[in-house]
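1. predicted model and sequence follow; I will ask about them next.
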Amino acid sequence: MKALAVLTLALAANAVAAQTPLEAEAQDITEAFMLSLKSSLTASLQEGGPVEAIQHCQHLAPSLAEQFARKGWQVGRTSLKLRNPNNAPDEWELAQLLAFAKRLEQGEKPAALFASQQEGGEFRYMQAIVVGKPCLACHGESLTAEISQILDARYPQDKARGYTAGQLRGAFTLRKALNEP
């Protein structure tokens, strides 16, 4: 849970660094999404451990994304190592994920790992998700046989394993169509 708190602080630090109103709005939505996901997963981990968290997360994350799709925003998550193939990055997202991974390896703080772009009548925003210790129960190098079996059954194409704390897990990704004058 401490690692999730670090992510919370990282997102809060970004809110101060926002340069445009759209970045600030995207950061606020990202933080709210992350906090809702974190609190719900923390509760399911406490109630039933990683097994409960996997079951909960599979249904929770998409419904939370829809809740936070307010004011025209599309909200989601993506990664270089997908658990759900429906979350595959597009070209811009892939470029940002690769840049985030490089910047993280070079020692940049997780709070600085965000990017935005306004192009073609659309604003896009991404914020890195860095692996914390609680994430390792379902995404780490040493999964229990039970967790591996559940993940295999629920996510037959799962690639989101083998992480260590501090690595790039993926990113929150948001987009909003802009009104053309």
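-> Received, thanks.

2. contacts, neighbours, all on C-alpha from now
-> Noted.

3. where along the protein do the helices fall?
-> Listed in chain order, the helices of the chain (DSSP state H) span 2-17, 21-67, 91-105, 136-139, 145-154.

4. let's bring in a second model and compare:
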Amino acid sequence: MRVILLFSSLFISSAAFASNADEARQTIKAFSSDLKQVLVSTMKQSGPLAAISVCNTAAPAIASQHSNSPWQISRSALKTRSSDNQPDAWLKNVLLNFEQRKLNGEPVASIEYQEQRPDGWYFVKAIPTQKACLACHGSQIDPTVSKKIATLYPNDQATDFKLGDIRGAFVVKRASENHQ
């Protein structure tokens, strides 16, 4: 009887993880699509200088729009632009693991991780560096763009990326019942 209960518990738990992962992926897809649309549109119309300002104000607002209780979405990275996005020790280890998985040949677009923690369930998905990212995050940034970045983000570390690098990660958290 205990074996059946344990198996049932594991099955229910893995089904809940799969359902949460699907919802997290949908949240990430909606958030990243909206953010990309705003940034690409601004880049085309006004160039990278304007896109930096839009990213500075629009990215947090778009994240808030896609953070519906009990879900919260954010971004983090090993090399952050905004100090608000610094990873804690747990997330830093997840991001370091992502880098190792990339080195082992796993495609960046498919790298993800999920874990139940005391304060909630977490889903983390790697963000691949795309060509459009390089205007502000690459190694050859226009000096006027660099100056604007330094003004908005005095502690910026998010440069010298190459196409296909892990730019950072989307982090989706579903708060535990007792932490909502």
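-> Received, thanks. These figures come from a predicted structure and were not determined experimentally.

5. circling back: can you put the helices of the first structure in TSV and add distance to Thr173 of the first structure?
-> As requested, these are exported to TSV (distance: least, CA to CA, whole Å):
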stretch	distance to Thr173 of the first structure
helix 2-17	13
helix 21-67	8
helix 91-105	8
helix 136-139	20
helix 145-154	23
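
6. and of the ones you listed, who's closest to Gly121 of the first structure?
-> Checking the helices of the first structure against Gly121 of the first structure by CA to CA gives helix 21-67 as the closest, at 13.0 Å.

7. what is the closest one packed up against?
-> helix 2-17, strand 73-78, strand 122-130, helix 136-139, helix 145-154 (3 or more CA pairs under 8 Å, 6 or more residues apart in numbering; DSSP states H and E).

8. redo the ones you listed as JSON lines? Include mean neighbour count and distance to Phe172 of the first structure.
-> Output for these, formatted as JSON lines (neighbours: other CA atoms under 10 Å; distance: least, CA to CA, whole Å):
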{"stretch": "helix 2-17", "mean neighbour count": "17", "distance to Phe172 of the first structure": "11"}
{"stretch": "strand 73-78", "mean neighbour count": "21", "distance to Phe172 of the first structure": "4"}
{"stretch": "strand 122-130", "mean neighbour count": "24", "distance to Phe172 of the first structure": "5"}
{"stretch": "helix 136-139", "mean neighbour count": "21", "distance to Phe172 of the first structure": "17"}
{"stretch": "helix 145-154", "mean neighbour count": "14", "distance to Phe172 of the first structure": "22"}
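
9. if we can go back for a sec, out of the helices of the first structure, nearest to Leu174 of the first structure?
-> Short answer: helix 21-67, nearest of these by CA to CA, at 6.9 Å.

10. which residues in the second structure does that closest one align to?
-> Helix 21-67 of the first structure corresponds to residues 19-65 of the second structure when matched by TM-score structural alignment.

11. and what of stretch 132-145 of the first structure?
-> Using TM-score structural alignment, stretch 132-145 of the first structure lines up with residues 130-143 of the second structure.

12. just the terminal-to-terminal distance for the matching stretch.
-> End-to-end span of stretch 130-143 of the second structure (CA to CA, to the nearest Å): 21 Å.

13. can you check stretch 101-115 of the first structure too?
-> End residues of stretch 101-115 of the first structure are separated by 13 Å (CA to CA).

14. list the buried residues of that stretch.
-> Ala101, Leu104, Pro110, Ala111, Ala112, Leu113, Phe114, Ala115 (16 or more other CA atoms under 10 Å).

15. of those, closest to Ser63 of the first structure?
-> Distance to Ser63 of the first structure, by CA to CA, is smallest for Phe114 among these, at 23.4 Å.

16. residues contacting the closest one?
-> Phe100, Tyr125, Met126, Gln127, Ala128 (CA atoms under 8 Å, 6 or more residues apart in numbering).
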